[in-house]
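A.B. asks: missing the sequence, but the structure's below:
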């Protein structure tokens, strides 16, 4: 077995013993698609968790040897990376939560709560084609360029849900995938059956299942970006207090169903930008409305201590020009990683820190005149 493959598999096994004990759900992640008039596509996504997950940006090069885990600490599917990708990691592990590859294909995992998802019952004969849930994103990003390619390959694998003792659970997820054309799909494992379904609204959150979210949109058919001028109630004319009357009733809380509705309405109501610059800019503006500050969403961890689900980082992917913009809770300035400036060959992993200093902020005092 190549050295790189041995190292990755050893790290996978170590997940069961040394990951920091965290129990909060990453249950407030939101993603939205933007398609410009010239066909350029952008994707904006926020990542929330109740304790610091220690993310860094992972650059995985072409030619890298991958080996997934499987039940019983066995080895699962092995493959060689056709495409390089960039994406944020968690807990210092060489596994991305989401990312984009050099072909402009995006894949991202979104947390599902217990009882909302169930992975297949994997038998030992299936181990050679098994992809553990934490390896699903790199399997997609290193192998495929389009959503159609993923659809064709998905029946050839089985997805295993492996327990992580430090998390005290089997981390559950469902996935959003989108290619450079803007074609998007959702991959889920419900009741032990893996499905892939087109996503016509181009947004995604967490539980329940994607089909439930689409059905829930039927309760908000009245929402419209056009303002209501007035309404008659008997002999009384009700006049608006200000702008935004067409979206009265738009849910504003941080639960996954409410965020899905809000994202679907806003992302599909905003004026379509002209080009890639406009798509990236719109993505940044849209996702800003979903940020969660520390303390406004509170919970209690397994240790009995308070935990605060907050937006640890926000990413915006330029699928047309192959660029990744990222900002963190502490540093609200977006920074850019460009594929055309990265070493994409070499068969190894490179790391880019995600700076958590406050600022720096551009001082424009000298522009006073």
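C.D. replies: Happy to help now that I have it. Being a predicted model, the structure only gives us computed values, none of them experimental.
A.B. asks: switch to C-alpha atoms for all contacts and neighbour counts from now on
C.D. replies: Fine.
A.B. asks: how about the residue nearest the centre of the chain: what's its closest non-neighbour residue?
C.D. replies: The centre of the chain sits closest to residue 108, judged by C-alpha atoms, centre = their mean, with a distance of 4.0 Å. In this structure, residue 108 finds its nearest non-sequential neighbour in residue 98, 3.9 Å apart by C-alpha to C-alpha, 6 or more residues apart in numbering.
A.B. asks: wait, a strand at residue 87?
C.D. replies: Yes. Counting by DSSP: H, G, I helix; E, B strand; the rest coil, one finds residue 87 located in a strand.
A.B. asks: chain center to stretch 227-237, what's the gap?
C.D. replies: Here stretch 227-237 is found 42 Å from its chain centre; the criterion is C-alpha atoms, centre = their mean, to the nearest Å.
A.B. asks: whoops, stretch 164-171 was the one
C.D. replies: In this view, stretch 164-171 has its centroid 20 Å away from the chain centroid, taken as C-alpha atoms, centre = their mean.
A.B. asks: quick one: end-to-end distance for that stretch.
C.D. replies: End-to-end distance of stretch 164-171 (C-alpha to C-alpha, to the nearest Å): 7 Å.
A.B. asks: in the stretch 51-200 of the chain, which spans are helices?
C.D. replies: Using DSSP state H, counting those that start in this stretch, the helices of the stretch 51-200 of the chain run over residues 136-143, 147-153.
A.B. asks: out of the ones you listed, deepest packed?
C.D. replies: helix 136-143 (a mean of 25; mean count of other C-alpha atoms under 10 Å).
A.B. asks: hmm, what's the outermost residue in the protein?
C.D. replies: residue 235 (50.5 Å).
A.B. asks: contacts for the lengthiest helix in the chain next, please.
C.D. replies: As assigned by DSSP state H, the longest helix anywhere in the chain is helix 3-18. Contact with helix 3-18 is made by 64-69, 73, 75, 93-94, 163-166, 348, as judged by C-alpha atoms under 8 Å, 6 or more residues apart in numbering.
A.B. asks: skipping its backbone neighbours, what lies nearest residue 318 in space?
C.D. replies: The shortest distance from residue 318 to any non-neighbouring residue, by C-alpha to C-alpha, 6+ apart, is to residue 42 (4.8 Å).
A.B. asks: which residues does that neighbour contact?
C.D. replies: Counting by C-alpha under 8 Å, 6+ apart, residue 42 touches 33, 34, 35, 276, 279, 280, 283, 316, 317, 318, 319, 320.
A.B. asks: is it true that it lies in a strand?
C.D. replies: Yes. Under three-state DSSP, residue 42 sits within a strand.
A.B. asks: gap between it and residue 293?
C.D. replies: 24 Å.
A.B. asks: then residue 155?
C.D. replies: 40 Å.
A.B. asks: rewinding a little: surely the residue nearest to the centre of the chain touches residue 184?
C.D. replies: No. Using C-alpha atoms under 8 Å, residue 108 makes no contact with residue 184, being 11.5 Å away.
A.B. asks: one more to weigh against that first structure:
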């Protein structure tokens, strides 16, 4: 599952996501310092010149599900079931990575979307299982930088394909082109109320405020969340200052948050929004809110964090916090 989008004003680019999953990730902020030595599952060692942070867990090893590096590049991986295609054999002319390792390589070595476009052809994704989940994860990726440029990476039989993303939204399957074409079915959505309409001698009126959004999908499938977020993101106000931009980001995330218990997977596990995370690509700040929390944690990449000797995680409380007046 999961939904991701960017939101901008004149000064700031925010990249946001929900993490919807059935397996309990116990996600928390984790920082990887500069020059971290990353060991791939296929036997390579890579020294990452850039430091970065994101959502991980020491029990999950040196892997993140989303993150931002010191250059402002932000990456999020989302499930891409029945669509992701990987190579079965390594290619000696390329850097071969497991699907769940691509995010780490981007954060550790790439300084912009332009740089990713130049270097992505050196990478091949191989069908290697995630060591914790013991499955080959079907993933695709949304990547942004501090300029606000946003692209999607999807792996097909053709290999890794880099795709422009004109709506700056991503959910799950099908592929990005399908989601974009599907928006043609919703051109009747609007922010204003519909006018009255005559049916012969009867004049029909909207029942109330919000009639222009009649037909906006409300379910939790990938296509429904994509349409919902594309419409809301395109119309939400953004020129209201930094605090308002952050508040709007959280408001948008709430529209695709899956409550625990309403979406049961075939294996009986509960797929729900385990956390919300969003990143300021210019300030290099990371905002994190777990499902049970009413408050948001913030962490900013500082020179001190980038110079750590080893990765550092930041345990968080799951308590619901209120302010007593």
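C.D. replies: Here it is on my side, so go on. What you are looking at is a predicted structure, and each value in this text was computed from that prediction instead of being measured.
A.B. asks: now do the residue mapped onto the residue nearest to residue 108 of the first structure from the second structure against residue 180 of the second structure, distance only.
C.D. replies: Taking TM-score structural alignment for the superposition, residue 98 of the first structure sits opposite residue 66 in the second structure. According to C-alpha to C-alpha, residue 66 of the second structure stands 23 Å off from residue 180 of the second structure.
A.B. asks: these two: which is more packed in?
C.D. replies: residue 66 (26 against 17; other C-alpha atoms under 10 Å).
A.B. asks: what residues are up against the more buried one?
C.D. replies: Contacts for residue 66 of the second structure (C-alpha under 8 Å, 6+ apart) come out as 54, 55, 74, 75, 76, 77, 103.
A.B. asks: can you do 6 Å?
C.D. replies: Shown in contact with residue 66 of the second structure (C-alpha atoms under 6 Å, 6 or more residues apart in numbering): 54, 55, 75, 76.
A.B. asks: if you map those onto the first structure, which are still there?
C.D. replies: Retained in the first structure by both residues aligned by TM-score structural alignment, their matches' C-alpha atoms under 6 Å are the following of those: 54, 75, 76.
A.B. asks: nearest to residue 232 of the second structure among the residues you listed?
C.D. replies: Closest to residue 232 of the second structure out of these is residue 76 (20.2 Å), distances taken as C-alpha to C-alpha.
A.B. asks: surely that closest one is in contact with residue 140?
C.D. replies: No. Residue 76 of the second structure lies out of contact with residue 140 (C-alpha atoms under 6 Å); the separation is 8.5 Å.
A.B. asks: and the helices in the stretch 201-350 of the first structure?
C.D. replies: Using DSSP H, counting those that start in this stretch, helices in the stretch 201-350 of the first structure cover 210-216, 256-267, 276-288.
A.B. asks: where does the shortest one end up in the second structure?
C.D. replies: The reference is to helix 210-216 of the first structure. Per the alignment by TM-score structural alignment, helix 210-216 of the first structure matches residues 176-182 in the second structure.
A.B. asks: give me the distance from that stretch to the chain's centre.
C.D. replies: The answer for stretch 176-182 of the second structure is 18 Å, by C-alpha atoms, centre = their mean.
A.B. asks: for stretch 163-178 of the first structure, same thing?
C.D. replies: 13 Å.
A.B. asks: and what of stretch 239-257 of the first structure?
C.D. replies: On the basis of C-alpha atoms, centre = their mean, stretch 239-257 of the first structure sits 25 Å off its chain's mean C-alpha point.
A.B. asks: what's the first-to-last distance across it?
C.D. replies: Stretch 239-257 of the first structure has an end-to-end distance of 30 Å (criterion: C-alpha to C-alpha).
A.B. asks: residue range for that stretch in the second structure?
C.D. replies: Stretch 239-257 of the first structure maps onto residues 205-223 of the second structure, going by TM-score structural alignment.
A.B. asks: same question for stretch 55-65 of the first structure.
C.D. replies: Against the second structure, stretch 55-65 of the first structure falls on residues 27-37 (TM-score structural alignment).
A.B. asks: same deal with stretch 136-143 of the first structure?
C.D. replies: With TM-score structural alignment as the criterion, stretch 136-143 of the first structure aligns to 102-109.
A.B. asks: next one: stretch 6-18 of the first structure
C.D. replies: Under the criterion TM-score structural alignment, stretch 6-18 of the first structure matches nothing in the second structure.
A.B. asks: which of the residues in that stretch are buried?
C.D. replies: By 16 or more other C-alpha atoms under 10 Å, the buried positions in stretch 6-18 of the first structure come out as 8, 9, 12, 13, 15, 16.
A.B. asks: try stretch 54-63 of the second structure
C.D. replies: 54, 55, 56, 57, 62, 63.
A.B. asks: what do you get for stretch 323-332 of the first structure?
C.D. replies: Neighbour counts over stretch 323-332 of the first structure (16+ other C-alpha under 10 Å) mark 323, 324, 325, 326, 327, 328, 329, 331, 332 as buried.
A.B. asks: just the terminal-to-terminal distance for it.
C.D. replies: Using C-alpha to C-alpha, the end-to-end distance of stretch 323-332 of the first structure comes out at 18 Å.
A.B. asks: off-centre distance for it?
C.D. replies: The answer for stretch 323-332 of the first structure is 14 Å, by C-alpha atoms, centre = their mean.
A.B. asks: for that stretch, grab the matching residue range in the second structure.
C.D. replies: Using TM-score structural alignment, stretch 323-332 of the first structure pairs with 285-294 in the second structure.
A.B. asks: count of neighbours near the nearest residue to residue 143 of the first structure once chain neighbours are set aside?
C.D. replies: Closest residue in space to residue 143 of the first structure, ignoring its immediate chain neighbours: residue 82 at 5.6 Å, by C-alpha to C-alpha, 6+ apart. For residue 82 of the first structure, the neighbour count with other C-alpha under 10 Å is 18.
A.B. asks: matching residue 82 of the first structure against the second structure, which residue comes up?
C.D. replies: Aligned partner of residue 82 of the first structure by TM-score structural alignment: residue 49.
A.B. asks: could you do residue 119 of the first structure as well?
C.D. replies: Checking TM-score structural alignment: residue 119 of the first structure goes with residue 86.
A.B. asks: got the contact list for that match?
C.D. replies: If you count contacts by C-alpha under 6 Å, 6+ apart, residue 86 of the second structure has them with 125, 126, 127.
A.B. asks: tell me the contacts of the equivalent of residue 307 of the first structure over in the second structure?
C.D. replies: Residue pairing (TM-score structural alignment): residue 307 of the first structure is matched to residue 269 of the second structure. With contact set as C-alpha under 6 Å, 6+ apart, residue 269 of the second structure has these partners: residue 22.
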